[in-house]
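**Q** Based on what follows, work out the 3D shape:
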Amino acid sequence: MNFEKYPFEKLNELLEGITPNEKYELSALTIGEPKFQTPDFIQSELKENTSLLQKYPASAGENYLKEAMVNFVKNRFNVSLELNQIIPTFGTREVLFNFPQYVLFDKKNPIIAFTNPFYQIYEGAAIASRAEVIHIDLTKENDFKASLSDDELKKCDLVILNYPNNPTSAEMTKEELALWVKKALEFDFILVNDECYSEIYFDEATKPASLLEASIEAGNSEFKNVIVMNSISKRSSAPGLRSGFIAGDKEILEGYMKYRTYIGCAAPVPLQKAAAVAWNDDNHVEEFRKIYRKNFQIAQEILGITPPKATFYIWLEVEDELEFTKELFKEKHIKVLPGSFLGRNGIGKGYVRIALVENETKTREVLQRLKDFIDG
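**A** Sure, this is the predicted structure:
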C-alpha cells in the first residue's frame, strides 16, 4: 500500500532547517487536540475501576457504555436508537479506516467519495480498499458545502461527509443533509457523516444537526444506508479515552459487528467506565464551549475574522500558504498547517488551518503575534 505522508510529517519537512525567532516560545496551532485537563469526575471513574483490567473487554462494548451513548444521541439530537443501532468504537480513527474496507470488500470496482480537504484517514481507507476516489471539493465559491452531480453519485458505493467540517469549519443544515439522505436512498450508496465536532458549537439556536436527524427529516426513520460516527475526544477534552461510536443502519451494523470481532480493538473496561460517565454528562462540555467561544471572540477582535458556528478551527485565507507557514515559524515561532497538506488537486491552496485549543491568555498572546506578522 502506498500511503501519503501525514500532514504533520509534511509540515516537519517544510520547516526543517529553519531557525525560529528565540524571542518567542513555540506556539503550535496545528493539531486538533484540546489543551485542557480531562474533567476530574471522568478521571476519578477511570481510577476507581482499574481492577477491571483483569477482564477482557467485549468487542461489542459494555451495555452501560452503549446506553450512555444512546442517551447522548437522545438528549442532544432527540433521536431514539436501539442498542443494535450503535456500536462503541476505539475512537473514530480506527472505524473511519476499517469501516470502508468492510463495506467495500465485496465491490468489484469500489468507488468512494469524500469531502476535500479532508481528514487524511479517509484517503487511507480508500487506498486500503483499493477504491477509486471522487473528491467532493469544498471551496469558497460553494461555501464549503458538499455537492456532487447525480452522474457522480450513481457511481458511488460509499460517501463520507464531515460536518461540522475539519478544516473549513463549515456546516450543513438538517435540510441540506436530508437531501444527501434522499440521494443515498435513490442511488443506493452508504452515506456516512463524521460528526466529531458536533459538540463544539457556540449558539444553542444554531447548533449542528446530525445526519440521524436529517435521515428522519427525509422520512428514513430506520436510517437505511445512513451511518454517523462521533467521538468524545473534542467534546470532553479526553482524546486518550479513545471512545467513539458508529450508529445508524442496523443491518449494516450487524455485519460490521461480526467483522469487528476479528479486529481486536475493543476499549479496556476501565476506559469504558470513564467514557460512560462522560457521555452521560453535558455540563462539562458547556464549560469547554465557553472557552472556545471566548477564543473566537478574541480572534474576531484581533484578526477581524467572522467566528464559525462550530469547531475550533480558523480556515485563514493567505496568499501563499507554504511561504506564509515558513515565514511565520521563522519570525514568530508559530506553527500553522498549510491547507494544501489537507487537500488534493489544488484544494486547500491559499489557506492555513489554525486550531484554537489553548486557554484565553495563550490564545490572545499568540493571535496578537500572528496579527503583527500579518501586518508586517
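**Q** drop to CA atoms for contacts and neighbour counts, all remaining ones
**A** OK.
**Q** so T89 is in which element?
**A** strand 86-90 (DSSP states H and E).
**Q** got it, and L316?
**A** Applying DSSP H and E, one finds L316 within strand 313-317.
**Q** list the helices and strands the strand holding T89 packs on?
**A** Secondary-structure packing of strand 86-90 (3 or more C-alpha pairs under 8 Å, 6 or more residues apart in numbering; DSSP states H and E): helix 63-77, strand 243-248, helix 250-260.
**Q** Next, the angle from it to helix 250-260.
**A** For strand 86-90 against helix 250-260, the angle by axes from the mean of the first three to the mean of the last three C-alpha atoms, to 10 degrees is 30 degrees.
**Q** on that earlier part again, buried residues in the following helix or strand past the strand holding L316?
**A** Going down the chain from strand 313-317, the next helix or strand is helix 321-332, by DSSP H and E. Neighbour counts over helix 321-332 (16 or more other C-alpha atoms under 10 Å) mark 321-322, 324-332 as buried.
**Q** likewise stretch 343-362?
**A** 343, 347-358, 360.
**Q** Tell me the gap between stretch 172-181 and the middle of its chain.
**A** The chain centre lies 18 Å from the centre of stretch 172-181; the measure is C-alpha atoms, centre = their mean, to the nearest Å.
**Q** whoops, stretch 15-34 was the one
**A** Using C-alpha atoms, centre = their mean, the offset of stretch 15-34 from its chain centre is 23 Å.
**Q** List the buried residues in it.
**A** Neighbour-count burial for stretch 15-34 [16+ other C-alpha under 10 Å]: 15, 20, 27-34.
**Q** Next, the structure of the following sequence, for comparison with the previous one:
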Amino acid sequence: MNDALNQLQPYPFEKLRALLSGVQITTDKAPIALSIGEPKHRSPDFVAAALSANLDQLAVYPTTLGIPALRETIAAWCSRRFGLPVGVFDPARNVLPVNGTREALFAFTQAVVKRDVAPPKGPGLVVSPNPFYQIYEGAALLAGAQPHYLPCLEAHGFNPDFDAVSDDIWQRCQILFLCSPGNPTGALIPVDTLKKLIALADKFDFVIAADECYSELYFDEANPPAGLLTACGELGRHDFKRCVVFHSLSKRSNLPGLRSGFVAGDAEILQAFLLYRTYHGCAMPVQTQLASVAAWGDEVHVKANRDLYREKFDAVLAILHDVLDVQHPDGGFYLWAKTPIDDETFTRELFAHEHVTVVPGSYLSRHVDGHNPGANRIRLALVAPLAECVAAAERIRDFVKGLPV
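**A** Reported below is the predicted structural model:
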C-alpha cells in the first residue's frame, strides 16, 4: 500500500464519533444535529424532473469532457456571476464538469503536484487555510507534497495573514488552496487580496485552487461575493493563468446527492487535468449532466435558498448572542462560536445534557507552533429546519447558562 496512507489523520466526524461514544444522554429531548454540513432544504423539483426525464441516458457512456450543453451553461453562469466579458470564457477550454468538488479537489492535487522537484522549489508545499477542509491535507500527502497551514484568526477577519508568509514558503508552494466563503468561518477573501495572490502566483509560479462551493450562500443580495474569476476579470487576465476555481450544486441548489460540480479557469491546466481524469475514469453520467444544466440555468431557487438561511441565522443569533461570542458570517451556513470551556468538553457535555451535536473547532484545524486556531471554538451547521435550529440554539443557551462561572 501507499506509505502516505499512514500519514492521514482520522476525519473530523470519526473523531466526533469517538468523543461521543459511550456518553450517557441525561435528557429525553429529541436529537438535533448541527454537526454535518449536509443541506437539508428541499431539492428543486425541476432538477429531479430533468433527471428522471433522461434515464434513457443510462445506456450511454459519458465522456470525461462532458456534453457541450453543460459546459456552455456553466460558462454562461460564470460570466454572469463573476462579471466576465462576453466571449472570454470558452466552454470547450475553460470548463470541466466533475462529480462534486470533493473528488475534484483531491484529483486535481494529484495531477498538479510535481514530484522530485529540485531546490528551491522542493520539497513541494500545498498551502491551505487553518482551519480547513481536510481533503486539502489528505490530497497533498497522497500526492507526495507537504501541507503548510496558514492560521485564520479573528484578528485578521478569519482569513490567513498572507502578508506574513515568507518568500521561502511561496517559493516552495505548488498549490495555494483558498476557501471563500470559508469553511467553517464564513469569511470572504477581498478581491484586492485575490489580486495580490495572483501576483504572487506569477512571481513564484504556483497554482491558486479556489474552493468556492459556498459562494452562493451570502446575505446581501446587492453584493454577491467576489471570486477568483472576478479578480481575473478585473485584471484583464482572460487566460486565467494559474487560476482554477471549484464550484458545486451541493450547497447552492441543495443537491449533495447529485454529485455535480465543475472546475474552471486556466485552459492549459484543465487540459492536463482532463488527461488525468480520462485515465481516472470519473465521467459524470449524462442524465446527471442534463439535470445539472437545469440547475445552473435557474437562480430563483438559489435566492429562495438564501432567504431560508438568512431567516435561520437571524433567529439563532438572536438567541445565542447573550451567551456566546459569535458573529454573523459573511457567507456559508456555519457559525464559528467561541466556547467558555474547551471545545471537546463543551461538545461532549452539550450532547449529554441537551442532545445537540456540534463539531469541536480543534477537529477542523491543526496545531502549528503550539497553537490550534480552532481550539475553544465549535462549528454549528444551520442546515436543519428553522424550528430545529431555534430549538438547538435555545438548548445551547440554557446549557451555557448552566455552566459554572
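**Q** What about the buried residues of stretch 343-362 of structure 1, which are in strands?
**A** When strands are assigned by DSSP state E, the members of the buried residues of stretch 343-362 of structure 1 inside them are 351-355.
**Q** still on that earlier bit, export the buried residues of stretch 343-362 of structure 1 as TSV, with columns for distance to G240 of structure 1.
**A** Converted to TSV, the buried residues of stretch 343-362 of structure 1 look like this (distance: C-alpha to C-alpha, whole Å):
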residue	distance to G240 of structure 1
G343	27
I347	31
G348	29
K349	32
G350	33
Y351	29
V352	26
R353	23
I354	22
A355	18
L356	19
V357	16
E358	17
E360	23
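**Q** quick one on the thing from earlier: got the angle between the strand holding T89 of structure 1 and strand 243-248?
**A** 150 degrees.
**Q** Tell me the first helix or strand C-terminal of strand 86-90 of structure 1.
**A** Past strand 86-90 of structure 1, the next helix or strand by DSSP H and E is helix 93-104.
**Q** Which secondary structure elements does that following helix sit against?
**A** By 3+ C-alpha pairs under 8 Å, 6+ apart, helix 93-104 of structure 1 packs against helix 121-128, helix 250-260.
**Q** Could you point out which of the ones you listed sits nearest R364 of structure 1?
**A** The closest of those to R364 of structure 1 is helix 121-128. By C-alpha to C-alpha, the value is 31.8 Å.
**Q** what does that closest one rub up against?
**A** 1-4, 93, 96-98, 100-101, 112, 114, 132-133, 160 (C-alpha atoms under 8 Å, 6 or more residues apart in numbering).
**Q** Let me know the closest of those residues to L46 of structure 1.
**A** R93 (22.0 Å).
**Q** Give me the aligned partner of the closest one over in structure 2.
**A** Residue pairing (TM-score structural alignment): R93 of structure 1 is matched to R102 of structure 2.
**Q** Next up, the contacts around its match.
**A** Taking C-alpha under 8 Å, 6+ apart, one finds I135 in contact with R102 of structure 2.
**Q** At the geometric centre of structure 1, which residue do we find?
**A** Nearest residue to the geometric centre of structure 1 (C-alpha atoms, centre = their mean): C196, 3.9 Å.
**Q** That one against P239, yeah?
**A** No - between C196 of structure 1 and P239 there is no contact under C-alpha atoms under 8 Å: 11.2 Å.
**Q** A strand includes F114 of structure 1, no?
**A** Yes - checked against DSSP: H, G, I helix; E, B strand; the rest coil, F114 of structure 1 lies within a strand.
**Q** quick one: it from I127 of structure 1, how far?
**A** 13 Å (C-alpha to C-alpha, to the nearest Å).
**Q** Which one of those two is surrounded by more residues?
**A** A direct count of neighbours by other C-alpha atoms under 10 Å for F114 of structure 1 and I127 places F114 higher, at 23 against 18.
**Q** In this structure that one contacts L138, no?
**A** No - using C-alpha under 8 Å, F114 of structure 1 makes no contact with L138, being 10.3 Å away.
**Q** re earlier: buried ones among the contacts of helix 121-128 of structure 1?
**A** 93, 96-98, 100-101, 112, 114, 133, 160.
**Q** Next, give me the two most distant ones among the residues you listed.
**A** R93 and V133 (18.9 Å).
**Q** show me what contacts the residue nearest to the centre of structure 1?
**A** For C196 of structure 1, counting by C-alpha under 8 Å, 6+ apart, the contacting residues are 164, 229-234.
**Q** make it 6 Å
**A** 230-231 (C-alpha atoms under 6 Å, 6 or more residues apart in numbering).
**Q** Trace it over to structure 2, please.
**A** Match for C196 of structure 1 (TM-score structural alignment): C213.
**Q** what separates that match from L386 of structure 2, distance-wise?
**A** Taken as C-alpha to C-alpha, the span from C213 of structure 2 to L386 of structure 2 is 22 Å.
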